[in-house]
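Peer 1: build me a structure from this.
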Amino acid sequence: MNIDKRALTEQETSAYIGMSRSFLRQARMEGHRKNRTVAPPFIKIGRAVRYLKEDLDKWLDSHTKLSHLPQDGGFYA
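Peer 2: Below is the predicted model:
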């Protein structure tokens, strides 16, 4: 039986978003700190940490950059 998983383990999440497991752990522990990437939303079931695919997709979308250059075309303002 092949079940399409909705909740992913830390290891599966790491592969899915292309970030290390240590990033996930550290981001979870640090919360919202200045100049740090916020962890993707997670759930805890007992001691187990799980990530929902739809939350991961939204988190990835929220980090999409349309441009890395300033809108005026110059490098420095």
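
Peer 1: only C-alpha atoms for contact and neighbour calcs from this point on.
Peer 2: Fine.

Peer 1: what about the longest strand in this structure?
Peer 2: What stands out as the longest strand in the chain, according to DSSP state E, is strand 48-52.

Peer 1: one more to line up against the first:
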Amino acid sequence: MTQRDLAAYLCKSTAWCERARWAGDGPRFVKLGRHVRYRAEDVMAWIDANSRTSTTEE
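Peer 2: Now for the predicted structure:
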């Protein structure tokens, strides 16, 4: 998926996607030339890894 697709799926801005990618906080991505793409399985793995049961949980 593209950055725009990811932003829409996560209800985030494209700027958030860029910052998260730069900081290494977002889902894994693939660089194809100058294009950035996200694999669905990487996005789902990132969501699963960030699942919490409490707002105070680290």
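
Peer 1: if we can go back for a sec, please compute how far the longest strand of structure 1 lies from its chain's middle.
Peer 2: Its chain's average C-alpha position is 12 Å from that of strand 48-52 of structure 1, according to CA atoms, centre = their mean, to the nearest Å.

Peer 1: what's that strand aligned against in structure 2?
Peer 2: Counting by TM-score structural alignment, strand 48-52 of structure 1 falls onto residues 35-39 of structure 2.

Peer 1: do a quick rundown of the helices in structure 2.
Peer 2: Assigned helices in structure 2, in chain order: 3-10, 14-23, 40-49 (criterion: DSSP state H).
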